[in-house]
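**Q** Provided below are the primary sequence and the corresponding predicted coordinates.
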Amino acid sequence: MDISNPHPALPSAATPSLLPTGASTVGLSAWADIDLSAISDNVAELSRRAGDAEVMAVIKGDAYGHGLVPVAGAALAGGATHLAVAQLTEALAARAAGVTAPILTWLFAPGADLAAAIRADLTLSAGAPWALAEIAAAARETGMTARIHLKVDTGLGRGGAWREDLAGMFVDAARLQAEDVIDVEGIFSHFAYADSPDHPTVRAQQETFVAMVADAERAGLRPRLRHLSNSAATLTNPSAHFDMVRPGVAIYGLSPVPDIGGPAHFGLREAMRVTARLIAVKDCPAGQGISYAHLYTTPEATRLGLVPLGYADGIPRHASNVGPMQVHGRGYTVAGRVCMDQMVLDLGADSPAQAGDEVVLIGREADGEPTAQDWATAIDTINYEIVTRLGPRVPRRYLEGS
């Protein structure tokens, strides 16, 4: 599988540049190192925890900002048997790049080119009567049997069929399968509170899922792959593993249940490390307002460092005054407003920092570096968002064995 162009079907303006393995970062203002061996090892650990269940690695959102095609290869090397992306365009991009493993995709609009998806041997989700009908029509157009997973809503209240729609879909799917128009390979759903393992909805949704599978079987379907567990349930709820687990954020070494434990607690390690360089360091008097609207004022004479990343690169503007970074092993937070392209650090009067020195934005908990979880905690969000929003102006460098 060629990863020289990890996004062959995506516009170049939205595509992060790819640095050769081991490439020098001299002259770069910022970059993200992606440790592919960490991803493989994380998948192997998730597979071990899943027992007899297979692993479907979720690589949606450009693999949570880590890179669609390189991560696909690393996940498969770690033992994943299936891949999953949300958008049909990303699934087609993975196929165009040479990814041959089974890929499930579940978000497409009425009128989408499902015939192209079937010809590309993608697994399509049917979560509504119209989707099942359009998949069947596309299958007849191609003369091929469409492989599908039925999406059922067990209580999340989002995607997937339920109630009367679901009962009718089971009957229609069984008829279409008997005609070899479709192959109902799987049935799946999604937890609402898997990151709170003791929440009563977890058990309730699991029981509902079992009942829905039984209804499907009574209609004449025999789905071979039942999957309900996301990362949190894979790590905390073995009773929900069924035939396959569907982890996402844990693949990248981030904890889906930070209240229970960080990555190391679950035998995982972070795959992404984001580094920038100071592009200016200057002395500053006490009482100076910093950045737009002067949200921060220097309490004493100090030195300021300019970091060339901002919200155009995915740094949350809400991280103004709170986003964590590290220079020479010392921790800092953003001083003032996060701007579109840059932000400022108050380095302290005694800092030896100078232009060109490295700034760690996202690193590993075990190394005492700021983490995606630290950024998430600072702005009251989740670690998923922090890594996924990293923009295309930040080049990715893929590492093995680091």
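**A** Nice, I can see it. It should be emphasised that the depicted structure is a prediction, and the values quoted were computed from it without experimental measurement.

**Q** contacts and neighbour counts: CA atoms only from here.
**A** Will do.

**Q** quick one, helices of the stretch 151-300 of the chain?
**A** Counting by DSSP state H, counting those that start in this stretch, one finds helices in the stretch 151-300 of the chain at the ranges 163-178, 200-218, 231-236.

**Q** and the last one, what does it pack onto?
**A** Which is helix 231-236. helix 36-50 (3 or more Cα pairs under 8 Å, 6 or more residues apart in numbering; DSSP states H and E).

**Q** And the helix it packs on, what's buried?
**A** 36-47, 49-50 (16 or more other Cα atoms under 10 Å).

**Q** same deal with stretch 159-168?
**A** Within stretch 159-168, judged by 16+ other Cα under 10 Å, the buried ones are Gly159, Gly160, Ala161, Trp162, Leu166.

**Q** May I ask which two of these are separated the most?
**A** Gly159 and Leu166 (12.1 Å; Cα to Cα).

**Q** what sits in contact with each of these two?
**A** Val152 (Cα atoms under 8 Å, 6 or more residues apart in numbering).

**Q** re the thing from before, mind putting the buried residues of helix 36-50 in TSV, distance to Gly314 included?
**A** Shown next, in TSV, are the buried residues of helix 36-50 (distance: Cα to Cα, whole Å):
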residue	distance to Gly314
Leu36	22
Ser37	25
Ala38	23
Ile39	22
Ser40	26
Asp41	27
Asn42	25
Val43	26
Ala44	30
Glu45	29
Leu46	28
Ser47	31
Arg49	33
Ala50	33
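
**Q** and the comparison structure, right after this:
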Amino acid sequence: MSETAAAPTAPLRARAEIDLAALRANVRTLRALAPGAALMAVVKSDAYGHGAVPCARAAVEAGASWIGTATPEEALALRAAAGLPEHIRIMCWLWTPGGPWREAIEAGLDVGVSGMWALREVTEAARQAGTPARVQLKADTGLGRNGCPPGDDWAELVGRALRAEAEGLVRITGLWSHLACADEPGHPSIAPQLTLFREMVAYAEQQGVRPEVRHIANSPATLTLPESHFDLVRTGIALYGISPSPELGTPADLGLRPVMTLSASVALVKHVPGGHGVSYGHHYVTPGETTLGLIPVGYADGIPRHASGTGPVLVGGKWRTVAGRVAMDQFVVDLGGDEPEPGAEAVLFGPGDRGEPTAEDWAQAAGTIAYEIVTRIGTRVPRVYRNASV
């Protein structure tokens, strides 16, 4: 739940600049794509590394009416933070036995329930609290992670939840699921998942469930599958201006703007001869006389070690590449004889407006996805917020 002052008081070793105006614009774009549905802003994992509290506030300012987190602890911290209107619903879904059910009930959270053990625990906590729990039953329509399978298991979960509702212990506020391959246009799993979701929802409603919301759409489905929007869309990575996958297009193609810009101050520039080894293992040796720049962030800050030798950085208006291994606290770039002053800005990624790399460029360099690039930026890197006021 990190929150950092809007402006630094001294030069920073590194900074992740978060443009809240871009986030608001992304929310408005996503809402326009699903005009008949409410929008949930998913701010799990500290808003994918962007800062849960400021990002939740900005999303609500732009029209989000739900906030989503993975863990109950994330949701409880968000509910306790100042600045979110009481009418904004907060949902969390990743529970383990013995979780803080009573605290969640008393905080008015919506809780995901995927199996009988969770329903038993939440109903007992509601009995102790003297307040009904807001429960959303999750159907496993084909992702194979959390969620209740169709058939007898779903029938039992729905039946027991309805009995608990009749006893005043729960209120079934939602029926939901999650798509496995919405980020792969035309994937053959998409249509069967949507069909099964409709069938499982229809069964629950035939038994007497009257949900406030039915939802299955994540970011890629919100962007490309109008038939998946139902009553609510759950938008995560797209909020932060990152395309869910290159196959769907760039952020600009999708009408989105990246929210995070990661930069650092060049810590040292020095001349070295040809044949000079750089960083651990000497996986990079200078091909000739050159200058090296030291960038004071490393894998402890979330810079992927897998991007050793490939990660792009903008220094002095030119793309540079990580020379040798990324270390815990630092890495080196070969400046090719250029001599920027110590303290010059090195931009690792951003929107790309100034020719800088993007999070997707780093994902390609590290053999991963852009989600991981932004989410892994650690707490040693201060978040500095721009456009905090509407």
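**A** Yep, it's here. All values derive from a computational prediction rather than experimental measurement.

**Q** Please work out the TM-score for the two chains.
**A** Between these two chains, after superposing, the TM-score reads 0.96 (TM-score structural alignment, normalised by the length of the second structure); 385 aligned residues with a Cα RMSD of 1.3 Å.

**Q** right, and the helices of the stretch 151-300 of the first structure - which one's nearest Asp121 of the first structure?
**A** Once those are compared by Cα to Cα, helix 163-178 is nearest, at 16.9 Å.

**Q** That closest one to helix 200-218, inter-axis angle?
**A** 40 degrees (axes from the mean of the first three to the mean of the last three Cα atoms, to 10 degrees).

**Q** which residues in the stretch 151-300 of the second structure form strands?
**A** 170-176, 213-215, 232-235, 260-265, 268-272, 277-278, 284-285, 290-295 (DSSP state E, counting those that start in this stretch).

**Q** Check these for me and report the most buried one.
**A** Ranked by mean neighbour count, the strands of the stretch 151-300 of the second structure are led by strand 232-235 with a mean of 26 (mean count of other Cα atoms under 10 Å).

**Q** Would you check the span in the first structure matched by that strand?
**A** Under TM-score structural alignment, the match for strand 232-235 of the second structure in the first structure covers residues 244-247.

**Q** before we move on, what about stretch 191-205 of the second structure?
**A** Mapped onto the first structure using TM-score structural alignment, stretch 191-205 of the second structure covers residues 203-217.

**Q** For the residue nearest the centre of the first structure, give me its contacts.
**A** Central residue of the first structure (Cα atoms, centre = their mean): Tyr64, 2.8 Å from the mean position. Under the criterion of Cα under 8 Å, 6+ apart, the neighbours of Tyr64 of the first structure are Val249, Tyr384, Val387, Thr388, Arg389.

**Q** Most neighbours out of those, which is it?
**A** Val387 (27 neighbours; other Cα atoms under 10 Å).

**Q** show me the contacts for that one.
**A** With contacts defined as Cα under 8 Å, 6+ apart, Val387 of the first structure is in contact with Tyr64, Gly65, His66, Met272, Ala372.

**Q** Could you single out the nearest of the residues you listed to Leu132 of the first structure?
**A** Tyr64 (28.3 Å).

**Q** Run through who's touching stretch 261-279 of the first structure.
**A** Outside stretch 261-279 of the first structure, the residues touching it (Cα under 8 Å, 6+ apart) are 28-36, 38-39, 41-42, 45, 66, 235, 250, 252-255, 305-309, 354-366, 387.

**Q** Give me the buried subset of these.
**A** For the contacts of stretch 261-279 of the first structure, buried by 16+ other Cα under 10 Å: 29-36, 38-39, 41-42, 45, 66, 235, 250, 252-255, 305-309, 354, 356-365, 387.

**Q** in the second structure, what residues pair with stretch 299-313 of the first structure?
**A** Using TM-score structural alignment, the residues of the second structure aligned to stretch 299-313 of the first structure are 287-301.

**Q** likewise stretch 40-59 of the first structure?
**A** Going by TM-score structural alignment: stretch 40-59 of the first structure matches residues 24-43.

**Q** how distant is the matching stretch from the center of its chain?
**A** Centroid separation for stretch 24-43 of the second structure versus its chain: 15 Å, with Cα atoms, centre = their mean, to the nearest Å.

**Q** Can you give me every residue that contacts the residue mapped onto Gly159 of the first structure from the second structure?
**A** Superposed on the second structure with TM-score structural alignment, Gly159 of the first structure falls opposite Asn146. By Cα under 8 Å, 6+ apart, Asn146 of the second structure lies in contact with Ser114, Lys138, Asp140.

**Q** and if we set it to 7 Å?
**A** Going by Cα atoms under 7 Å, 6 or more residues apart in numbering, Asn146 of the second structure touches Ser114, Asp140.
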